[in-house]
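> this is a predicted model, with the sequence first.
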Amino acid sequence: MKPLTVLGFLGSTLDAGKFDAGRWNKWRPSVSICMQEDLRVDRFILLHGSYHRRLAETVARDIADVSPETEVVPHILDFDDAWDFEEVYGKLLDFARDFPFDPDTHDYLVHITTGTHVAQICLFLLTEARYLPGRLLQTQPQRGAPQPVGTWNAIDLDLSRYDSIATRFAEASADSASFLKSGIETRNPAFNRMIGEIEQVAMRSRAPILLMGPTGAGKSQLARKVYELKKLRHQLAGPFVEVNCATLKGDSATSALFGHRKGAFTGAAQDRPGLLRSADKGLLFLDEIGELGLDEQAMILRAIEEGRFLPVGADSEAKSDFQLIAGTNRNLVEQVRAGSFRDDLFARLNLWTFSLPGLAERREDIEPNLDYELERFAEREGSRVTFNREARERYLAFAESPEAKWRGNFRDLAASITRMATLNTTGRIDSDAVKLEIGRLGFLWQADDRSADGLEQILDAGRLAAIDPFDRAQLAFVVGTCRSCRSLSEAGRTLFTVSRDLRKSTNDADRLRKYLARFGLEWADIRQTAAG
């Protein structure tokens, strides 16, 4: 066995007593440690103040009487205020750093029964942080007639060694992960592992979290669940604030995010706090963060790192302490390379990055999500609807097959279930209803195929929505030509080969550049998405 060292404070009250034989009828914690039949103490580091030197000498002599093999090492540690947490912790930390601990050859017990409550807390914290490399030691008197020995108990802070505690921790973690999944018994192993990791990060860290994945994969719902879980654990007190960055453009984006002062610009009739300040003490979810401009990205980075930002038109900075979750369906690595996303912001967000798979990658989870959507419909509409067995089997056979595209991911599934539940009149979805819905989904996905012109790769949803169908068709043709050409001039010559002979100036590249500028596009934007 390794030699055992006990470290503890002298108990100025509990270890004290009359300096006569009567003191042996009293339980004295420091002395009782060395009176235990099943605990051999080779060395006792007795911490005490200069004022209690005489008591320390008496306790040392009594320990020598009951345990001659124990070496008592008095160590003077004076405090100006023994109830000042900062002073006590600081001086104990200095002691711990200077003491020649050797856990490879010695065992250590840290006695937390004596000393002020502040000292006991500090010893606990330093032991938990491994500045004091030992186990905690508690002592107490035995019940009944007074006697000096008492009892002792060593506590190992490695909670995994305590079966009942470890089991409860595992159950709590499983419950938290289930909460993040809305109670859905998902079957995809990779997704379940990811949710387990998110649960650990959410509970142990306030660092930003980045959720990547296609539209409809559940980023927004997961962010809200993280917020609700942290609020249940009293880790957040403020609100959940969700922002779709794709809807924020130009000067209005800065004002919406960071607020403005009255009169900062035309139309600023009153102060606006901004979304960041609204999220103070809570959680801010910036969905589609890749759509933010570079200026807003710089301000977001400072707000994350320092908790401060400057509202539009303000002379002084505002503060907000929020947890950030960012979402995107874009490849931020590619955006960093293209210069449209700041590399320092990406580095800050990339500490905890999780990629949510689309529904087509989690087909085994369609069935439990089907049941979840039926429950949501019942709660929302107050009417419970179910499938008959044949209809359920037919729908799942289609939904889990490669034939089902699920381009909108869980949004497609939710809409599909809602349509069938709403159109039924008996409370039971039958095979005919399933047949109609399968046909409807096939038609919708075919329409998506026809409208897939590639513009979504270079324009966000907000800008695409602002283009009328005629201009979109023309722009799609121009973009397709640009992607097949090696230079701006070559693309211009190809597009304007008929009309160029009728004009005096034939600067095709300039003409094409001006056309693209109408839609906020540059040649580089298109070439980045060209095949090969």
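Received the coordinates, thanks.
> make it CA atoms for all contacts and neighbour counts henceforth
Noted.
> would you map the strands across the stretch 351-500 of the chain?
All strands of the stretch 351-500 of the chain, identified by DSSP state E, counting those that start in this stretch, fall at 352-355, 386-387, 428-429.
> what's the answer for the stretch 51-200 of the chain, then?
Using DSSP E, counting those that start in this stretch, strands in the stretch 51-200 of the chain cover 71-76, 107-111, 135-140, 151-155.
> which residues touch the residue nearest the centre of the chain?
In the chain, the centroid-proximal residue (CA atoms, centre = their mean) is residue 202; its distance is 3.8 Å. The contact partners of residue 202, taken as CA atoms under 8 Å, 6 or more residues apart in numbering, are 226, 230.
> now do the buried residues in the helix or strand harbouring it.
Element membership for residue 202, per DSSP states H and E: helix 189-204. Within helix 189-204, the residues that count as buried by 16 or more other CA atoms under 10 Å are 191-192, 195-196, 198-199, 201-202.
> what would those residues look like in TSV with distance to residue 62?
TSV is the format used below for the buried residues of helix 189-204 (distance: CA to CA, whole Å):
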residue	distance to residue 62
191	63
192	60
195	58
196	54
198	55
199	53
201	51
202	52
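> got another one to weigh against that:
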Amino acid sequence: MKTTVIGILGSRLDHQGLGKRRHSRWRPSVGILMHPDFPVDEFVLIHHADEAELAGITLRDMHELAPNTRLTSHVVNYSNPWDFGEVYSQLHDFTRQYRFDPEQNHYYVHITTGTHVAQICLFLLTEANYIPGKLLQTSPSKESTQGTLQIIDLDLSRYDQIASRFEREAQEGMAYLKGGIDTRNPAFNAMIAQLEQVSIRSAAPILLTGATGVGKSRLAKRIYALKKQRGQVSGKLVEVNCATLRGDNAMSALFGHVKGAFTGALTARTGLLREADKGLLFLDEIGELGLDEQAMLLRAIEDKVFTPFGSDKETSSDFQLIAGTNRDLFQRVRDGKFREDLLARINLWTYELPGLRHRLEDLEANIEYELQQFTRKVGHKVSFNKAAREQYLAFAQTPAATWRANFRDLNSSITRMATLANGGRITEESVTEEIRRLRYDWGSFQEAAASNNSDSVLREFVATEVLETIDHFDRVQLAEVIRVCRTAKSLADAGRSLFNVSRTQRASANDSHRLRVYLQKYGLTFQQLT
């Protein structure tokens, strides 16, 4: 491996006079080549256009000292050496022009010479791996003119103390995103671990998916708080449920409007995107946005500019987007209700939050969290007695506990029991009553779903005028018969399944005939259904 040093000419430290006296003084750039235990194959000297004469003298002295070292120069020409943006830009241009080959070279960036601004820029370019190397710091020595040198490796993973600190910060960030809940679900914990890294390293859109009540809004708020804590955002969190936005109101709410843009627009409106400048915009239920709003949102994400409703002038807003949805956005694209280009833009970091039924190992920790939140709200502690807790946990993990609204159901359930807990203790009686209520609520949804499903099946095969003459009892029965027929291999197979008990009590079981007669009653045939 060869050794390459990149450094900036020091207009004062590398000068030390133009006569022979300069050879008796420490000059940082020249001194690097005096170290026998640090042979340099190439030295790239960056200097300002106004320093050509000093650069020439320095390079000649370096050649005389180390004739086998390849010496090259790179000229910069910033007008103000203390203008951070200008200096960084030109040094960044150097890193793009120079052909780095880390497989064949060790690179060292000399940060002793140059202005403090230039030194900081070189550090940042090395830290960001634009220069794939290590830092080199030199200092004078009383013993010789070569001075001393110190190598600084920016690979922080090599330093146990720093690495452990980063690991500790990552763990703290994960705990913050989980609200302090000690979750045990492996898939959920892995998702949060990656989301913690993405939250503090990226300003790209994040898409949170999952059923109603899985905690998308709560997680978005925690992501914002974490980014605010780490200095990633300075603006505020702006959140809106897109399902509440319709027509002109959607355009106005999101992008603002000018006075007189439409009837009733008596004053100008800033808009949510502008309010989220330097902050975070959370658009919940983004799948409900209209196509026109989607088009403007895409441009605002990509270009950071948009046009308020009724205006002919653009405005800007630098925000990060977090989108939430319980819809299948890919299906919405296929249905023509969501823009494919917008989905591609917000689908960079997508996280599906699992429902409570898929995180039952986290149930007990979330129950404790809900009790703590209730205690904080009302000002006195509420808890289960042992038997009541065991009773509630046992039911909560049975198939009967559907947790249809996920953590919202859990929150409501704990709130009811805690509110009615005399003396701050939730008893078996309270749990029994709560279980009865949950069974009723969830059962009502299931019955409605079954009824709706039956009607949709019947309307597919039975004329509306015929359907209106059939009792609800007969509708449910007919819908089940149709379902069995549609999955059966033959009429006889369907008959055996439907008459599985009564056929054993007959001397001669003619299942096909019985089923055919039943279907004819409603003007149906087995062939129609299959």
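Good, I have the coordinates. Keep in mind the model is a prediction, meaning the values are calculated, not measured.
> on that earlier part again, Serialize the strands of the stretch 351-500 of the first structure to JSON lines and add fields for mean neighbour count and distance to residue 284 of the first structure.
Output for the strands of the stretch 351-500 of the first structure, formatted as JSON lines (neighbours: other CA atoms under 10 Å; distance: least, CA to CA, whole Å):
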{"stretch": "strand 352-355", "mean neighbour count": "17", "distance to residue 284 of the first structure": "16"}
{"stretch": "strand 386-387", "mean neighbour count": "20", "distance to residue 284 of the first structure": "37"}
{"stretch": "strand 428-429", "mean neighbour count": "20", "distance to residue 284 of the first structure": "40"}
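> can you add distance to residue 416 of the first structure and give these back as JSON lines?
Converted to JSON lines, the strands of the stretch 351-500 of the first structure look like this (distance: least, CA to CA, whole Å):
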{"stretch": "strand 352-355", "distance to residue 416 of the first structure": "25"}
{"stretch": "strand 386-387", "distance to residue 416 of the first structure": "13"}
{"stretch": "strand 428-429", "distance to residue 416 of the first structure": "12"}
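> hmm, back to that, onto which residues of the second structure does the helix holding residue 202 of the first structure map?
Under TM-score structural alignment, helix 189-204 of the first structure corresponds to residues 186-201 of the second structure.
> same question for stretch 382-398 of the first structure.
Stretch 382-398 of the first structure maps onto residues 379-395 of the second structure, going by TM-score structural alignment.
> ok, now how distant is residue 176 of the second structure from residue 170 of the second structure?
From residue 176 of the second structure across to residue 170 of the second structure, the span is 10 Å (CA to CA, to the nearest Å).
> check residue 254 of the second structure too.
From residue 254 of the second structure to residue 170 of the second structure the distance is 34 Å (CA to CA).
> more neighbours, those two?
residue 254 (24 against 17; other CA atoms under 10 Å).
> which residue lines up with the more buried one in the first structure?
Residue 254 of the second structure maps onto residue 257 in the first structure, by TM-score structural alignment.
> what helices or strands is the helix or strand hosting its match leaning on?
Secondary structure assignment for residue 257 of the first structure, by DSSP H and E: helix 250-258. Packing contacts for helix 250-258 of the first structure, counted by 3 or more CA pairs under 8 Å, 6 or more residues apart in numbering; DSSP states H and E, involve helix 275-278.
> mean deviation, the helix it packs on versus the second structure?
Helix 275-278 of the first structure differs from its equivalent in the second structure by a mean of 2.4 Å after superposition (mean CA distance after the TM-score superposition for the first structure).
> could you tell me the angle between the following helix or strand past that helix and helix 250-258?
Note on helix 275-278 of the first structure: by DSSP H and E, the next helix or strand toward the C-terminus is strand 283-287. Angle, strand 283-287 of the first structure to helix 250-258, by axes from the mean of the first three to the mean of the last three CA atoms, to 10 degrees: 160 degrees.
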